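J.: this is a predicted model, with the sequence first.
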Amino acid sequence: MKRSKLIQHLTKNGCVLLREGSRHAIWKNPSNGELTAVPRHSEIKDLMAHKICKDLKIQLP
């Protein structure tokens, strides 16, 4: 999955970007306070995308 598609999915589900690091970006779901790291690769494997959504407790893409 393209990173841009995952970012669109996260923002559509109400998640916000907390900060950008050199290798990861930290995203937060304000409704439940959950945090997760999103790698800064152009392609993110589907299993990783599912884990990110599961960590933030949002629906899977």
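T.: Thanks, I have it.

J.: from now on I want contacts and neighbour counts done on CA atoms only, so please keep to that.
T.: Noted.

J.: what's near enough to touch the nearest residue to residue 24 once chain neighbours are set aside?
T.: Nearest residue to residue 24 in three dimensions, chain neighbours excluded: residue 39, at 4.4 Å (Cα to Cα, 6 or more residues apart in numbering). Taking Cα atoms under 8 Å, 6 or more residues apart in numbering, we find residue 39 in contact with 23-25.

J.: repeat that for residue 2.
T.: Residue 2 sits next to 42-44 when contact means Cα under 8 Å, 6+ apart.

J.: adding distance to residue 34, secondary structure and neighbour count, write those residues out as JSON lines.
T.: Output for the contacts of residue 2, formatted as JSON lines (distance: Cα to Cα, whole Å; DSSP: H, G, I helix; E, B strand; the rest coil; neighbours: other Cα atoms under 10 Å):
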{"residue": "42", "distance to residue 34": "24", "secondary structure": "coil", "neighbour count": "9"}
{"residue": "43", "distance to residue 34": "23", "secondary structure": "strand", "neighbour count": "13"}
{"residue": "44", "distance to residue 34": "20", "secondary structure": "coil", "neighbour count": "17"}
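
J.: against that first model, consider the following:
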Amino acid sequence: MKTSEMIKLLKKAGCKKIRDGGNHEIWYSPITNKQFPVWRHGKEIPTGTAEKIKKEAGV
């Protein structure tokens, strides 16, 4: 999954970007009430990493 696809999925789920980190963006999920990092490299996110982000976001 590409970073842009992940961001669209997160926005659709109601997640909000809180701030920019070094190579990552920090996002917040109102579903799980957690903050989590998302790659900002513009490349493919590894499958395991994408699944972890989805789990933390509650999608």
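T.: Here it is on my side, so go on. Just so you know, these numbers come straight off a predicted model, no measurement behind them.

J.: got a TM-score for the pair?
T.: Superposed pair, TM-score by TM-score structural alignment, normalised by the length of structure 2: 0.85. Supporting alignment: 58 aligned residues with a Cα RMSD of 1.2 Å.

J.: in structure 2, which of the contacts of residue 2 of structure 1 still touch?
T.: Retained in structure 2 (both residues aligned by TM-score structural alignment, their matches' Cα atoms under 8 Å) from these: 42-44.

J.: tell me the one of the contacts of residue 39 of structure 1 nearest residue 13 of structure 1?
T.: Taking Cα to Cα as the measure, residue 13 of structure 1 lies nearest residue 25 of the contacts of residue 39 of structure 1, at 16.8 Å.

J.: what's the local residue count around that closest one?
T.: 15 (other Cα atoms under 10 Å).

J.: so who does it touch?
T.: Taking Cα under 8 Å, 6+ apart, we find residue 25 of structure 1 in contact with 17-19, 37-40.

J.: of the residues you listed, which is the nearest to residue 50 of structure 1?
T.: After measuring the contacts of residue 25 of structure 1 against residue 50 of structure 1 - Cα to Cα - the closest member comes out as residue 38, at 11.4 Å.

J.: just the element for the closest one, please.
T.: Element membership of residue 38 of structure 1, judged by DSSP states H and E, is strand 34-39.

J.: repeat for residue 28 of structure 1
T.: strand 24-29.

J.: hang on, the earlier thing: report the separation between the residue nearest to residue 24 of structure 1 and residue 31 of structure 1.
T.: Distance of residue 39 of structure 1 to residue 31 of structure 1, given as Cα to Cα, to the nearest Å: 22 Å.
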